[in-house]
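A.B. asks: Mind folding the following:
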Amino acid sequence: MLRASVAILVLLSLSGVHGEDPYIYFTWNVTYGTIAPLGVPQQGILINGQFPGPNINSTTNNNIVVNVYNFLDEPFLLSWNGIQQRKNSWEDGMEGTNCPIPPGENFTYHFQVKDQIGSFFYFPSLAMHKAAGAFGGLRINSRLLIPVPFDPPADDYTVLIGDWYTKNHKVLARLLGSGRSIVRPAGVLINGKSGKDDEPLFTVEAGKTYRYRVCNVGLRTSLNFRIQGHTMKLVEMDGSHTVQNIYDSLDVHVGQCYSVLVTADQAPKDYYIVASTRFMKQVMTATGVIRYAGSNSRPSPKLPEGPVGWGWSLNQWRTFRWNLTASAARPNPQGSYHYGSINITRTIKLLNCRTRVNGKLRYALNGISHVNGDTPFKLAEYFNIANRVFEYNRMGDVPAVEEGAAAAILTPNVITAEFRTFIEIVFENPDKSIQSYHLDGYSFFPVGMGPGRWTTESRKTYNLLDAVSRHTIQVYPKSWTAIMLTFDNAGMWNLRSEIWERRYLGQQLYISVLSPARSLRDEYNIPDNALRCGAVVGLPLPPSYV
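C.D. replies: A predicted model of the protein is given here:
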């Protein structure tokens, strides 16, 4: 039986949320439904009957309340890609922080998009649900008191691009569980469509400028995005305003979001938007139509060509710069956080590897292939039974073996980070395929990338002035990427490969950031409606933070 939703009581029970900030409410029914985005009927996961799911349109500091009813025959969770959840990992929606919503029950998420602006998305975080849908756009607009560094567009469009599989999500999970790979996708989608018809996705008026929020919500493939006959002005990525350079196309890696301004300054007819795969031998392409109002002309069948090679992509990344003169709603306002002058207190080097354990395919970081248990790590920690569920710091700060082919240990991978310390994380990728990493609860500064192995000499190449603060970053084949951040957001946070097969098979970890003060100033108490599962069922609540 579905539990009654008492949203008002839930809201009153959450400490630290101020009544003067507006609330926006959603009720979402999660169901199975038949979809055929590539022409093959398959079982999808729908939200209120929609694929992709409904768009969340909010303003910074809004309280978002989402009551999720799970009508599937399996547990379900949603996570909010890039939303920092300040002091509130209770709403993060990852398996290591929250109990799943059981079939036939509901859970009310309540979080505040505190001091954030920009383009984000939500997605289902359990199993291989992301391969079946249940993802959608989440935009956070700036308040009128905080001007953005461009004129208001004529309209604001969400563009969700991603690779797609026609196999059922449970079949994909069984393939991985049996030790095999899910291999390459069947195609590419734009807003749930492959572009087999010429019905317009968006309509524009000549002479006006439009904002397109482009997010890669796929499972494994970097995509190049471009618009036939038009250039794009990049203005924001992953919640940060950028220096406004002009691009013919943009590489959007898995988990990333970009905002571009496009002026309808061409002859009034139809034009294709294009998303095509990168770093694959066989290029897969999806298209969608932008129609000028009153157009009766079909788009030209000649699509703009995409770039070749990852060197082009690396050079494009080097052109991205933070807009230091723009106002922004952020915990550390742009222009005031001089990250390049802060002393590094700790360096963590993460080496990914592909390996086999008991004959089955696994992925690992520094020799640890992460596994989840019946009890979320955050709950075990909060109820003071962590030693019954996992062991901290099984993984070292540097890989024990510098080659990526060492045997891996299957165990929960939970490390600790001292509260408010400034840490450097280096991702080393010895593989021939591109990687993409995301850190929940934070934005970080990607300060450097380069081929080969990272050394301390690599720091001489860092951008210590205006690296774009973001939450997801790519690591090119046989290359490294370095990021810097202050661990000032208490909670239990997931750092994962956004290549979903790799995440599913162990290429992830959790970072426990505990405030020694155990104070509401640093972290909220567990919400009254929090689901309990595993070893914490029936345990008394620990003393509340004050």
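A.B. asks: from here on, contacts and neighbour counts on C-alpha atoms
C.D. replies: Noted.
A.B. asks: now the helices: where do they sit in the chain?
C.D. replies: 7-13, 169-177, 310-317, 377-382, 386-389, 500-504 (DSSP state H).
A.B. asks: would CSV of these with distance to Arg298 and mean neighbour count be doable?
C.D. replies: Formatted as CSV, the helices of the chain follow (distance: least, C-alpha to C-alpha, whole Å; neighbours: other C-alpha atoms under 10 Å):
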stretch, distance to Arg298, mean neighbour count
helix 7-13, 49, 15
helix 169-177, 36, 17
helix 310-317, 31, 14
helix 377-382, 54, 22
helix 386-389, 60, 14
helix 500-504, 37, 23
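A.B. asks: Kindly reformat those as a markdown table and extend each row with distance to Thr60.
C.D. replies: As requested, the helices of the chain are exported to a markdown table (distance: least, C-alpha to C-alpha, whole Å):
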| stretch | distance to Thr60 |
| --- | --- |
| helix 7-13 | 18 |
| helix 169-177 | 34 |
| helix 310-317 | 27 |
| helix 377-382 | 27 |
| helix 386-389 | 35 |
| helix 500-504 | 29 |
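A.B. asks: Tell me which of those helices sits nearest to Phe71.
C.D. replies: Closest approach to Phe71 among the helices of the chain (C-alpha to C-alpha): helix 169-177, 16.3 Å.
A.B. asks: Go ahead and name everything in contact with that closest one.
C.D. replies: Contacts to helix 169-177, defined as C-alpha atoms under 8 Å, 6 or more residues apart in numbering, come from residues 127-132, 181-182, 360-361, 501, 505.
A.B. asks: I have a second one here; can you model it like the first so I can compare?
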Amino acid sequence: MSQPAMGCIKSFVAVLVCLCAVAVQAEDPYLFFDWNVTYGMISPLGVPQQGILINGQFPGPKINCTSNNNIVVNVFNNLDEPLLLTWYGVQQRKNSWQDGNPGTMCPIAPGTNFTYRFQVKDQIGSSFYYPTTSLQKASGGIGGLQIHSRLLIPVPFDPPADDFSVLTGDWYTKGHKSLKRLLDSGRPLGRPDGIQINGNSYTKDEPLFTMEAGKTYRYRVCNVGMKTSLNFRIQNHTLKLVEMEGSHTVQNVYDSLDVHVGQCLSVLVTANQDPKDYFMVVSSRFTKKLLTTVALIHYANGKGPASPELPPPPPETETGIAWSINQFRSFRWNLTASAARPNPQGSYHYGQINITRTFKLVNSRARVDGKLRYAVNGFSHTDAVTPFKLAEYYGVQDKVFKYDTMKDEPDKVPESANNNINVLVTSNVVNATFRNFVEIVFENREKTIQTWHLDGYSFFAVAIEPGRWSPDKRKNYNLVDAVSRNTIQVYPGSWAAVMTTLDNAGMWNLRSEMGERAYLGQQLYLSVLSPARSLRDEYNLPDNALLCGMVTNLPKPPPYSI
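C.D. replies: A predicted model of the protein is given here:
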């Protein structure tokens, strides 16, 4: 080969190397949002009431992003009370500073603003955001958060004709301040007044979505309510499940799907029926009084009203619980699908990892000084003026809380909600070991369904069964293709088991997703500290972090190093 030709080849290779280096070092894209949080009039059930709006909207603005995007949200709090927003289901790697819970952050004071900065690193799926301060979620401040796959990562279904967001949940016509006063006085919230879909109770002539005959659509359904499990179905149409809380699933087909509080899923719906109108139906599950609402789905160029005959709900009582458990068992992780990163999800063989630690968490309710409280293993959590994460970072945790007041398994647990042991109201922070592989068992001895969520992680939902849990129940675990998710339901008189690796350093909230229960103590925090205090494991305290309580005027600790 001639010298000029060889020189050209070397120059070309050098250019390629430089381009690759630039590509590797380039930052992922940024998305910027400015949100103004205010009160305003809304009518989710047709009754005007004061709600919480974001940029004048309820639901709030949708965050449409792609895996690895950096999200920057400047929140102006124009309420008359403190505010925090949590990015539900987003696994904020190394960044519990932005988690939006009272145990990790100081609230945004009225009349001030705060800028959240986080990355949706190696994630996909359907989620939402909501306020965590007091019971503000009961008045709104909720919006969709959708993370799409990067173009180079194949998705296991064809692109849909459109992507619809369905934020549905139970609703009270009393505002969150009235509901908070009820709980503070020692009384329960009682039954919700109805069910809303995307902030409305729709009429029979106002279409929510429009489909074209022959095309397939993605419906992202999230239960953003306070306490009620729901069933979702569409008249005369089947639902092909394709994603659940950030994981692609085996694509089974259902007539209806149970969606418990805090849970999100995606289904594909093909417009393959006669071109006319159809009802989307959402109804309550496991409640004494059946609550039902509908929304209209219109076929473009279709003629004819929707049939008044609605598809029936699944069975209730014990038969209904068995039906719902069997549906849960049919959910499977799609091991042939790519994840949000190039390596396949199925390469993580969680069933072959030895369990390092087991938490058995038993929920209960009690009266403390005449007032209603909810507990985990006999401990009813209360927040401190100084967020636990800040106290830990500044080295004053001994003055704010104690680690491990709650044991991994209770010495004594109530046989039922009416036979409770004494409950201690205190800050409940568990000292967890970085990179331990843990098993968490939720045992529900009460007569109402529960839902649990873990911030900062996805876990493998390996089992749900009736009765009591014991170690020999592990033989029934799904150790191959359990769905990786972040929320799990626990039926009355039943238990659920999940597994996860505590590889995300930070202070992470494990809580009941039932708003009443979390507010009255049914939650705890997992402190997952990296001994190395390295930026490889956890980010430093953000420069704009709000300070409160004991750390307000303390000197800033030395930053983590590489």
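A.B. asks: Strands along the stretch 251-400 of the second structure, start to end?
C.D. replies: 253-254, 256-259, 264-270, 277-285, 292-299, 357-368, 371-376, 379-381 (DSSP state E, counting those that start in this stretch).
A.B. asks: OK, contacts around the counterpart of Phe279 of the second structure in the first structure?
C.D. replies: Following TM-score structural alignment, the counterpart assigned to Phe279 of the second structure within the first structure is Tyr272. Contact analysis of Tyr272 of the first structure by C-alpha under 8 Å, 6+ apart lists 227-228, 287-290, 299-300, 303.
A.B. asks: The residue lying closest to Tyr272 of the first structure once chain neighbours are set aside and His230 of the first structure: what is the separation?
C.D. replies: Excluding its sequence neighbours, the residue lying closest to Tyr272 of the first structure (C-alpha to C-alpha, 6 or more residues apart in numbering) is Val289, at 4.7 Å. From Val289 of the first structure over to His230 of the first structure the distance is 13 Å, taken as C-alpha to C-alpha, to the nearest Å.
A.B. asks: now swap in Arg356 of the first structure and tell me
C.D. replies: 47 Å.
A.B. asks: got it, and Asn168 of the first structure?
C.D. replies: Distance, Asn168 of the first structure to His230 of the first structure, using C-alpha to C-alpha: 37 Å.
A.B. asks: Enumerate every residue touching the aligned partner of Gln334 of the first structure in the second structure.
C.D. replies: For Gln334 of the first structure, the aligned position in the second structure is occupied by Gln345, per TM-score structural alignment. Contacts for Gln345 of the second structure were tallied using C-alpha under 8 Å, 6+ apart; they are 335-339.
A.B. asks: from the residues you listed, which is closest to Trp171 of the second structure?
C.D. replies: For the contacts of Gln345 of the second structure, the nearest to Trp171 of the second structure is Ala339 (35.0 Å; C-alpha to C-alpha).
A.B. asks: Touching, the closest one and Pro156? I think so.
C.D. replies: No - contact criterion C-alpha atoms under 8 Å: Ala339 of the second structure and Pro156 do not qualify, at 10.2 Å.
A.B. asks: what does Arg191 of the second structure align to in the first structure?
C.D. replies: Counting by TM-score structural alignment, the partner of Arg191 of the second structure is Arg184.
A.B. asks: That match - how many residues pack around it?
C.D. replies: Residues lying near Arg184 of the first structure (other C-alpha atoms under 10 Å) number 14.
A.B. asks: For Leu126 of the first structure, see how far away it is.
C.D. replies: From Arg184 of the first structure to Leu126 of the first structure the distance is 21 Å (C-alpha to C-alpha).
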